[in-house]
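Undergrad: just need the structure, nothing else, for what follows:
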Amino acid sequence: MTHAPLLFALSAALLVGALLTLGGAIVAADHPRWSDDLGIDRADLVPIAIGTAAFGLLIFIAAVSAILAAITGA
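TA: Presented below is the predicted three-dimensional model:
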């Protein structure tokens, strides 16, 4: 059996992690405009955006590690 379904799922996790990281970083960098658009106080929005970016980065790192482990067979 090949590892195609596993690698497909891990690739999807890789994409989700990258999008969460990018989205959180964009909102954290441009928080005055986003807080006005979303109706959230600026002091409340930045920790949420940074937490989202950090969570996405963790997902990205875990997916990369699992892909490398699956490829190398370790």
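Undergrad: going by C-alpha atoms from here, please, whenever you check contacts or count neighbours.
TA: Fine.
Undergrad: got the buried residues for whichever strand or helix holds Pro32?
TA: Using DSSP states H and E, Pro32 falls within helix 31-38. Residues of helix 31-38 classed as buried under the neighbour-count rule (16 or more other C-alpha atoms under 10 Å) are His31, Pro32, Trp34, Ser35.
Undergrad: who are the packing partners of that helix?
TA: helix 42-72 (3 or more C-alpha pairs under 8 Å, 6 or more residues apart in numbering; DSSP states H and E).
Undergrad: want to put them side by side, so please do this one too:
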Amino acid sequence: MTLTTTLILMGASGALFAFSAWRSGRPWNPMKGPRLIPWTSLAILAGVFTLLLAVHVLNLFGIETGRGGF
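TA: Okay, here's the model as predicted:
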């Protein structure tokens, strides 16, 4: 993936993380019925994806992450 594509995906997943974390922190309203979207799970998945993309950006800049040289 190119740097531009990675940064666009990273921004989108970061925005999804912020929105879903905000939605999961709101109090539940029993008058509206059950929550049909698992906002906490979406926040965790979007956060993990954002971190993976951040590692990919570091690799694109030449910084080696992980174990090397086995």
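Undergrad: please state their TM-score.
TA: Taking TM-score structural alignment, normalised by the length of structure 2 as the basis, the two superposed chains have a TM-score of 0.73; 63 aligned residues with a C-alpha RMSD of 2.3 Å.
Undergrad: show residues contacting the helix holding Pro32 of structure 1.
TA: Val27, Asp41, Arg42, Leu45, Val46 (C-alpha atoms under 8 Å, 6 or more residues apart in numbering).
Undergrad: quick one: buried ones out of those residues?
TA: Using 16+ other C-alpha under 10 Å as the threshold, Val27, Leu45, Val46 are the buried ones among these.
Undergrad: if we can go back for a sec, how about the contacts of helix 31-38 of structure 1, which pair is most distant?
TA: The span of the contacts of helix 31-38 of structure 1, defined through C-alpha to C-alpha, is set by Val27 and Asp41 at 13.0 Å.
Undergrad: and Gly51 of structure 1, what does it touch?
TA: Gly24.
Undergrad: the corresponding residue of structure 2 for it and Asn29 of structure 2, how far apart?
TA: Matched to structure 2 by TM-score structural alignment, Gly51 of structure 1 sits across from Ser41. Between Ser41 of structure 2 and Asn29 of structure 2 the distance, using C-alpha to C-alpha, to the nearest Å, works out to 19 Å.
Undergrad: same check, this time on Trp39 of structure 2
TA: Trp39 of structure 2 is 15 Å from Asn29 of structure 2, by C-alpha to C-alpha.
Undergrad: spatially central residue for structure 1, please.
TA: Gly56 (2.2 Å; C-alpha atoms, centre = their mean).
Undergrad: surely that residue and Gly23 touch.
TA: No. Gly56 of structure 1 lies out of contact with Gly23 (C-alpha atoms under 8 Å); the separation is 9.1 Å.
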